[in-house]
Every structure is written in structure tokens, then in C-alpha cells.
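In: Next comes the sequence, and after it the predicted model I'd like to discuss.
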Amino acid sequence: MRAVGLAGGCFIDACRAEGLEVWQEGFADRGYRADGSLVPRGLPGALLQDDSAMLAQAEDMALRQTVAAVNGLRIPARVDTLCLHGDGEHALRFARLLRERLEALGVEIRAD
């Protein structure tokens, strides 16, 4: 069994302590705080609405293992998998754009 959780989060640490395989998840369409947590929905910067912002964030996580927090600080984001939220109005377009960009960059895309 593999556990998936927010990259750098306490869930990841707890799962590792129990000997579980983990995948650290990054969110291509969510804003991050400087401590690596997600900006709560309803607050400014919680949801990325712009194609280029979402793509840049996903590219940073996939290739550079970093993400820009809403305060501008660049923080580590060592991710194994990327998530897009399906409940946003941009979800389908974001998914298509993200797949195209990652494939063009040579990033492996697979479903396990």
C-alpha cells in the first residue's frame, strides 16, 4: 500500500514512521504558505485561476522541487505526484494544459 499526502506534511512523517511507502503530493492549482501548508480556501491566493501561474507552479515542483509561497518566498516542494482539483471551473482546461506541458518537458506521466 502507498500513502499519498501533502509534501513535507506530518501525515508523510507518520506514515514513514509506520514503514509505509509514501508519495509526496504537490498541488498545481493551490497556493502555498511559507510553512509549506496550503492557503485555506476562501483566502486570497488559495486557488490559482491563471493558466500560466498554474503551469509555472507545476513546472517548479516537477523540475526544481520548489514552490513559490504567496509571500514570494521559494520553499522546498519535493513531490512525487501532482494534484489538480476537479471542483474548480478551470479543472479540465488545467488538466489538458498541464499534461501537454509536462510531456513537452519530458516529465513521466503515469497512473499507479
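Out: Arrived safely, thanks for sending. Keep in mind that this is a model prediction, so the values were computed, not measured. Numbering: from 1, shown residues only.
In: okay, CA-based contacts and neighbour counts for the rest of this
Out: OK.
In: Quick check: what element follows the strand ranked longest in the chain along the chain?
Out: The residue-count maximum for a strand in the chain (DSSP state E) belongs to strand 21-27. Counting by DSSP states H and E, the next helix or strand C-terminal to strand 21-27 is helix 51-59.
In: residues making contact with that next one?
Out: Helix 51-59 has contacts (Cα atoms under 8 Å, 6 or more residues apart in numbering) with Phe27, Ala28, Asp29, Leu48, Val67, Ala68, Leu82, Phe94, Leu97, Leu98, Arg101, Leu102.
In: let's bring in a second model and compare:
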Amino acid sequence: MTGRDAPPGIDLNSDLGESFGRWQLGDDDAMLTLVSSANVACGFHAGDPGVMRRTCELAAERGVAVGAHVAYRDLAGFGRRFIDIAPQELTDDVLYQLGALDACARAAGTRVRYIKPHGALYNAIVHHDQQAAAVVEAVLRYNPQLPALGLPSSAWLRHADKAGLPIAHEAFADRAYTPEGTLVPRTEPGAVLHDPAEIAERCLAIALGAGVSAIDGSQVPLRADSLCVHGDSPGAVEIARAVAERLRGAAVPIRTFVA
């Protein structure tokens, strides 16, 4: 399920279902008219049972693939703080989140079709072998055919591939890259991009295999099956619409990466 094996076109995903109780974040309704895959929060960094169920219902209505956006147990920090958690505990936490979201998805007439870690967990398992292996173990115990979505060359995808899980490579529409191909930390200037036209051109270049310019101006080769537009970014809907229109205008189909 890598970029070179996939049919022409690219997936467009977004992090959704991140409201909690009376606190509303993002415009999921609008985003679900633009993306082909939805990374739905599973209640550990954001989301609650009602939000999870409603997001899955909207995704099912629009033919959007539902993915489990698993995270550290960190509601207060929105899952953006590293937690030095024991591998078995992390496996159990991920397994719990997969089961919870899949119950909501099945009640909505769909199912969890892939897994993508969130925030600090996503960044940690680019290099953290023990935690990467712990997340893979959870997937294997839940569904060994469930695709893993993540950063190319990450420990997460290496462990997933070695374990026989289908893997898919992700690139970020609105995040800056280091020369090594990792994401610039959000705490650094220029880490998040905001110009819809610039982001749309970057996405087209990635979809066509041209890679992306790093924050120092060097060129980073990227092989992507899926492009992520963050649902909680300012102007997220405008950015996602600009990306979708630019891709379609260049005859690049938008389609989910999962069967």
C-alpha cells in the first residue's frame, strides 16, 4: 500500500471529532465534504462518546473512511505532551481506543479502516522503538489487517511493516519539514503554514512526486499515499478546499488509501 503501488490519485485526510462536551473545535461537517479519510479522535486527547458517534455517522453518510486517531491519555494537553509510558500500558491504551471508536463506527454503519497516532505519540514513534512496537502490538491484537498511516521512514511504519501490517505514507499539507524529512516542532517559528494557495501548490507537488522544500530551503523527497490537512488549524476549511480544488484541477483524483 505504498505510493509506488497505489493507483493514480491521493488521499486527503484530516483530524476530526476533536470537540469535547460543550467545547467545539473545528468544522467537521464542512471538512467531511472535502476529505476522503477522517482521523477521528478516540477520547484520550479529544472527543467524547457523543462526538465520536456523530463524527462516524457523518463520515459514513459522505463515504469518508474512518481512521482511529489514537493518542496518549492527555486531555488537558490535547495529546501534545510526551508521556514516558510503559509499553504494555501503551498497548492497552491503544487497544481501548480502537475498540471504543470501532463500536461507534459500527453503530453508524461503517468501521475503523486504519489507524493513525496523534500529536506527541505520532512524533515520539518516529524514533522511539519501544513505543512504536507497543502501538503495533495493539493493532496486531485488534486486527492484523488494519492499515497503519504515518511518517515515511518512521519506527512506527518500520515495525508495522515488519509485523505484516499494511502501511501507508503520510505527508502534511500545512506543516513545515526539517531537512531530515521530519516535522518542525510546533514551538518553532514557521512550523505551521497558513496560506491556502501556497499549501495547495505544495500538496500538488507532493502528489506528483516532486517532494517538498524544507524549512532551510533544501528539497526533501516525499512519497505519500495521503495528505493531512489539520482540522483545528485557522482557516482549515478554506485550506482543505484550496487543496482539493488544486488537485482536481490538475486531474489528480482524491480517493481514500484503504480498500
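Out: Received, thanks. Because the structure is predicted, anything quoted here is derived from the model rather than measured.
In: can you give me the strands for the stretch 51-200 of structure 2?
Out: Under the criterion DSSP state E, counting those that start in this stretch, the stretch 51-200 of structure 2 contains strands at 65-69, 112-115, 148-150, 167-172.
In: Name the residues that touch the longest one?
Out: So that's strand 167-172 of structure 2. Against strand 167-172 of structure 2 from outside (Cα under 8 Å, 6+ apart): 1-3, 147-152, 157, 160-161, 206, 222-229, 257.
In: Now, of the contacts of helix 51-59 of structure 1, which are buried?
Out: Buried by 16 or more other Cα atoms under 10 Å: Phe27, Ala28, Asp29, Leu48, Val67, Ala68, Leu82, Phe94, Leu97, Leu98, Arg101, Leu102, out of the contacts of helix 51-59 of structure 1.
In: which ones are touching Leu38 of structure 1?
Out: Residues near Leu38 of structure 1 by Cα under 8 Å, 6+ apart: Arg30, Gly31, Tyr32, Ala46.
In: Could you do Val79 of structure 1 as well?
Out: Taking Cα under 8 Å, 6+ apart as the test, what Val79 of structure 1 contacts is Ala7, Trp23, Gln24, Glu25, Gly26, Met61, Ala62, Gln65.
In: again, only using 6 Å
Out: Gln24, Glu25, Gly26 (Cα atoms under 6 Å, 6 or more residues apart in numbering).
In: against structure 2, where does the longest helix along structure 1 fall?
Out: In structure 1, taking DSSP state H as the definition, the longest helix is helix 91-104. Using TM-score structural alignment, helix 91-104 of structure 1 corresponds to residues 236-249 of structure 2.
In: Between all of the buried ones among the contacts of helix 51-59 of structure 1, which two are separated the most?
Out: Ala68 and Leu97 (20.0 Å; Cα to Cα).
In: Which residue in structure 2 aligns with Tyr32 of structure 1?
Out: So Tyr32 of structure 1 corresponds to Tyr177, using TM-score structural alignment.
In: Stretch 131-138 of structure 2 aligns to what range in structure 1?
Out: Using TM-score structural alignment, none of the residues of structure 1 align to stretch 131-138 of structure 2.
In: quick one: buried residues of that stretch?
Out: For stretch 131-138 of structure 2, burial by neighbour count (16+ other Cα under 10 Å) applies to Gln131, Ala132, Ala133, Ala134, Val135, Val136, Glu137, Ala138.
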